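Enquirer: Need coordinates for the below:
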Amino acid sequence: MKTRIAPEVAAPATPTPQAPPEGRGFQWRRWRQHCAALLANLSVVAVGVTMGWTAPALPVLRGEQPDASGAPRASLEEASWVSACMPLSAIFSALPAGAVAARAGRRAALLALALPFAAGWLLVAFARSHQLWLVYLGRLVMGLAVGPCTVFVPMYCEEIAERSIRGAVGSYLDMMMVIGNIWVYALGAFLPYFWFTLLSVAVPLLFVATFFWMPESPLFLLSKGRAAEARRALRWLRGSDFDIQPEFDALLASVEKPAPEAREKASLLGLLRTNPFRSTTVRAFSIVLGLMFFQQMSGINVFIFYAVQIFNEAGSNLSGHVSAIITGVVHFVASLIASITVDRVGRRFLLLASSCVATVCLTALAVYSYLHSSGHDTTSYSWLPLAALLVYLSMYSVGFGTLTWFMMAELMPERSKGWASSAAVCFNRVLTLLLTKECPILMERVGQDVVYGAFAGFCLVACVFVWVCVPETKGKTKEEILEMLGGDKP
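Expert: Below is the predicted model:
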């Protein structure tokens, strides 16, 4: 049945204020959009803490680092499962996320994620010496929030932001995830296992306390026939001196689809029944899957999950904890720069630069690891692992780290965004599971140099993929993006 939009009561005629010109970077009238996006991304800080926790925790669980808090002990195989439990449950929780966001709303769905995050951290923190199963359970529970989070946040941010700041707002996801990494790296360097784990509960609690006051997506409200609420939300986001009527009318038109055809293509099954290989939706979805694939095969989550261990084994002059904190800070600065430049430079250029420089850095790291493991004197080059990873993480942030998530929301037609985002995040978490579970074992069996060389090869192929397949979406409307992909309407 076609969604009916409730009629609005006509407001008294007032002079129409003129919209300020676009494209001038940060403007104070847009501070509410930035605020709502940043507070939504506090949930992503919780994701970053969950992902980065293994870096300081695994040396304790493996017995490689003394700890007086009675933490459980784990073998290499068991430790790999501690890492893998989170992406394992995230795979399954990501699948229904699009449908949940469409039914409950982006805001309510995001707020609900605080519960599994907090419960998971309590389970992990209170696991004692012979209760490794509680660590597994806690990581599985946290994964139930991690999967949907990276579906809900890009969707919410893309729908509340004006076109001219869409890139900057979308780039907050990677930046806030890195803040979560730094938080847990720093706590893990100075506090016992119990305390740096327990204090991680503070992040989801802070998220609920702040994001609770933010509005729902106007597009979602219109899709549910709640036009008056949508107008109020849009008015708050744009400011009282901004003429929201043209944008409101465009949003209203975008949810009033011709019923039979739009509903048939809205689901994956319906799409497959219609000539899928000529569909704009399939083209967009293929690009999104490609970006997700190369994001993960660059090795990013291996470096985040095992940062302390990697630096300890690389022969760096600095301790693993200090090196991990430094890489996190540089990663954050690069993400901040990306949020400023992404709407000025363009998506394709940043993706190409990211993959090309990552290829060089990972190749250098592979060569160093080979020489170090072969017994060559690498003392004069002990600075290289940290330097290579700093440059790698910086370029990852300005390219695949920042752009993959919000290009998922940019490229997909509105009618397909729910299932497509869920499927893409599910695919991403499958790759995260495989890499974080198997890479530590592969590094021990075939050597770090082989693993880093493989990552470098994937980054090189990513350059070709971006050059051939990825369109430039900077400053374009949804209609213009879909026209480039084949002409479907959103």
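
Enquirer: contacts, neighbours, all on C-alpha from now
Expert: Will do.

Enquirer: So residue 382 sits against residue 316, correct?
Expert: Yes - if you go by C-alpha atoms under 8 Å, residue 382 and residue 316 touch, sitting 5.1 Å apart.

Enquirer: what about stretch 78-86, distance to the chain center?
Expert: How far stretch 78-86 lies from its chain's middle: 20 Å, per C-alpha atoms, centre = their mean, to the nearest Å.

Enquirer: Give the buried residues for it.
Expert: Neighbour-count burial for stretch 78-86 flags 78, 79, 80, 81, 82, 83, 84, 85, 86 (criterion: 16 or more other C-alpha atoms under 10 Å).

Enquirer: now swap in stretch 105-120 and tell me
Expert: Buried residues in stretch 105-120, counted by 16+ other C-alpha under 10 Å: 105-107, 109-111, 113-118, 120.

Enquirer: ok, and what's touching that stretch?
Expert: Outside stretch 105-120, the residues within contact range by C-alpha atoms under 8 Å, 6 or more residues apart in numbering are 40, 43, 46, 100-101, 137-142, 144-145, 149, 152-153, 155-156, 201, 204-205, 207-208, 211-212, 214-217, 220.

Enquirer: Just the buried ones from these?
Expert: Using 16+ other C-alpha under 10 Å as the burial test, the contacts of stretch 105-120 include 40, 43, 46, 100-101, 137-142, 144-145, 149, 152-153, 155-156, 201, 204-205, 207-208, 211, 214-217, 220 as buried.

Enquirer: So the residue lying closest to residue 311 once chain neighbours are set aside versus residue 306, what's the distance?
Expert: With sequence-adjacent residues excluded and distances taken as C-alpha to C-alpha, 6 or more residues apart in numbering, residue 311 is closest to residue 320, at 4.8 Å. Taking C-alpha to C-alpha, to the nearest Å as the measure, residue 320 falls 10 Å from residue 306.

Enquirer: Equivalent analysis for residue 121, please.
Expert: With distances taken as C-alpha to C-alpha, residue 121 is found 19 Å from residue 306.

Enquirer: run this one through as well so I can compare:
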Amino acid sequence: MLAPQIFAAVTSTVLEAITGFHIGWPSSTLPKLLEDTSVPVTQDQASLIVSMMGLGGMTGPICVALTVDKWGRKTSMILGAIISLIAGIMTTFARSYWWYYVARFASGLGMGFTSVVIPMYLGEIAQDTRRGGLSILMAVLSNSGTVLVYCVGPWISVSVLSAFGILMPLVFLLLVPWIPETPYFYTMKGKPELARKSLEFLRSTTDIGEEIEKIEKNVEFDLQHVGTLKTLLTDRGNRKALLLTLVIISAQQLSGITVIASYGTTILNEVDSDISSSTAIIITGVVQLVVSILVTFFADKIGRRPLLLGSMFFSMVFLTALAVYFHLEANGNDVSGISWLPATALVSFLCAFSAGLGGVTRSVISEIFSCNIKAYGTIITVIWTSVLFAVILQLYPNVVNNYGIHIAFYGFTICLAIFSIITFFYLPETNRKSFGEIQQMLHKRSESNQIMQPDPTPECTRSNSVYCIDIKNSIN
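Expert: The predicted structure follows:
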């Protein structure tokens, strides 16, 4: 019976919906904040309000590293939800732009918790045959939170919209008592009876002897081969995995998706179209959600490389179309005959992005790191994502105001072209490959040669099992 496992997965990924909500929040609220005299906000202050979430996102992963193995995955999720709840309360009752600064930083801090602990929790509760589908659930819930903002934001006040940022964490906090801590964490802490009870609940059966034995072996292996930051940075294969991950994340963020999610309504307001910006942004959000759901059905059949490279190529095409339109408009050309182009290109871009860069990126990251350094790789990846998130959102308004919106989109296109070339030549296909095969490719060793890493147990190869983080000895 899958019901308890699915319930636990859906409950945990409610946190992803909260993250998606906060990412999309500026799109509907910024135009209102700039006009609202009750809470005066300048253009520069609005830009900083948007980017503060990225600054908080840099801090969250570090905090998770200190809590997740000490207090548990479930407790870490609760902490993330409480932080998000505080962010929602401050946003709803904001009395000055400083309230928004602190609230957005807190929402980023919660995002940092979520981005690290949710994949860990899902990987440790899911059956091997369900793990891939449950990981895609994260992207679906994140897009759902953003779509919520797009659908209701234009027609309600900033404070009422922000109240959803209170409601969603409360929903999670009401549901979380009914889901278990992971059996991996209990086993790591030497609590076999609690581990057994957790697994019995998740599998809806007491016949778990074989699986609990595998978990115990995985935990024993991970505790014997604790990865360090030095292991990640000095080993050739691990270093290549990290660099490839940073390239993919850079391609994702520098494609302009962060700007479109946060400034979508403002961008479409620049267009003289028969479709209102509010309607157009709803369409883009729904399309992105639908495509992210559809991609779960063919991701394993097509493969990671084709989806990523195809996504990058078509994203560049549609970004170029947007850049050319805004360039023509900036030069005083009559663009009334192609007023349909920006909204169409934006929707098409989101389709292309969601088919590869949006969801497949997460799958590649989960597969490319070896088990004993996955924690450090994930934390660095999340921090880098947050850095790009903050920098892009801070620089974008300045680029638009000083050089024009077309320069920003030309820049996104060029960045994506560079990263697509690197991806084409260096990213291996990880689809349907075992852990050993992926590591062989990264180390460029023949099958007859042994990779200079501990050989993980088969069950550890595809799990996000125990992320053993030893902060004190991480560089020894």
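
Enquirer: Got a TM-score for the pair?
Expert: Scored by TM-score structural alignment, normalised by the length of structure 2, the superposition of the two chains gives a TM-score of 0.88; 447 aligned residues with a C-alpha RMSD of 2.2 Å.

Enquirer: any idea whether the residue mapped onto residue 334 of structure 2 from structure 1 is helix, strand or coil?
Expert: Aligning on TM-score structural alignment places residue 334 of structure 2 opposite residue 377 in structure 1. When classified by DSSP: H, G, I helix; E, B strand; the rest coil, residue 377 of structure 1 comes out as coil.

Enquirer: residues near residue 377 of structure 1, how many?
Expert: Residue 377 of structure 1 has 11 neighbouring residues, counting by other C-alpha atoms under 10 Å.

Enquirer: Report the contact partners of it.
Expert: Residue 377 of structure 1 is in contact with residue 371, counting by C-alpha under 8 Å, 6+ apart.

Enquirer: And for the residue nearest to residue 311 of structure 1, the neighbour number?
Expert: With other C-alpha under 10 Å as criterion, residue 320 of structure 1 counts 23.

Enquirer: just residue 487 of structure 1 next, same as before
Expert: By other C-alpha under 10 Å, 13 other residues sit near residue 487 of structure 1.

Enquirer: what about residue 181 of structure 2, distance to residue 69 of structure 2?
Expert: Using C-alpha to C-alpha, residue 181 of structure 2 is found at 12 Å from residue 69 of structure 2.

Enquirer: corresponding residue for residue 102 of structure 2 in structure 1?
Expert: In structure 1, the residue matched to residue 102 of structure 2 (TM-score structural alignment) is residue 137.

Enquirer: Please apply the same query to residue 169 of structure 2.
Expert: Aligned counterpart of residue 169 of structure 2 in structure 1: residue 204 (TM-score structural alignment).

Enquirer: Pretty sure that match sits against residue 43.
Expert: Yes - Residue 204 of structure 1 is in contact with residue 43 according to C-alpha under 8 Å; the separation is 6.5 Å.

Enquirer: Could you say whether residue 207 of structure 2 sits in a helix, a strand or coil?
Expert: From three-state DSSP, the assignment for residue 207 of structure 2 is coil.

Enquirer: Not counting sequence-adjacent ones, nearest residue to it?
Expert: Spatially, and ignoring its direct neighbours in sequence, residue 207 of structure 2 is nearest to residue 200 (7.8 Å; C-alpha to C-alpha, 6+ apart).

Enquirer: and residue 158 of structure 1, how many residues sit next to it?
Expert: Residue 158 of structure 1: 22 neighbours (other C-alpha under 10 Å).

Enquirer: need the helices for the stretch 301-450 of structure 2, in chain order.
Expert: Counting by DSSP state H, counting those that start in this stretch, the stretch 301-450 of structure 2 has helices at residues 304-330, 341-353, 360-368, 374-403, 405-426, 435-443.

Enquirer: Need these in CSV (columns: distance to residue 130 of structure 2).
Expert: Listed next are these as CSV, based on distance: least, C-alpha to C-alpha, whole Å:
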stretch, distance to residue 130 of structure 2
helix 304-330, 18
helix 341-353, 24
helix 360-368, 13
helix 374-403, 20
helix 405-426, 28
helix 435-443, 17
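
Enquirer: for the ones you listed, which one sits closest to residue 247 of structure 2?
Expert: Closest to residue 247 of structure 2 of the helices of the stretch 301-450 of structure 2 is helix 405-426 (C-alpha to C-alpha; 6.4 Å).

Enquirer: For residue 250 of structure 2, give its distance to residue 418 of structure 2.
Expert: Here the criterion is C-alpha to C-alpha. By it, residue 250 of structure 2 lies 10 Å from residue 418 of structure 2.

Enquirer: Could you check which of those two has the larger neighbour count?
Expert: Shown here are residue 250 of structure 2 and residue 418; by other C-alpha under 10 Å, residue 250 has more neighbours (19 against 12).

Enquirer: how about that one, what's its match in structure 1?
Expert: Aligned partner of residue 250 of structure 2 by TM-score structural alignment: residue 293.

Enquirer: Report the contact partners of its match.
Expert: 427, 428, 431.

Enquirer: same thing with residue 109 of structure 2?
Expert: Counting by C-alpha under 8 Å, 6+ apart, residue 109 of structure 2 has contacts 53, 56, 57, 58, 59, 60, 80, 83, 84.

Enquirer: Mean distance of the helix or strand harbouring the third one to its aligned residues in structure 1, please.
Expert: Taking DSSP states H and E as the criterion, residue 57 of structure 2 maps to helix 43-67. Comparison of helix 43-67 of structure 2 with structure 1 after fitting gives an average deviation of 1.5 Å (mean C-alpha distance after the TM-score superposition for structure 1).

Enquirer: What is the corresponding segment of structure 1 for the next helix or strand after that helix?
Expert: Counting by DSSP H and E, the next helix or strand C-terminal to helix 43-67 of structure 2 is helix 73-92. Under TM-score structural alignment, the match for helix 73-92 of structure 2 in structure 1 covers residues 106-125.

Enquirer: Can you check the distance spanned by that stretch, start to finish?
Expert: With C-alpha to C-alpha as the measure, stretch 106-125 of structure 1 spans 30 Å from end to end.

Enquirer: which residue is nearest the centroid of structure 2?
Expert: Among the residues of structure 2, the one closest to the centroid is residue 115, at 6.1 Å (C-alpha atoms, centre = their mean).
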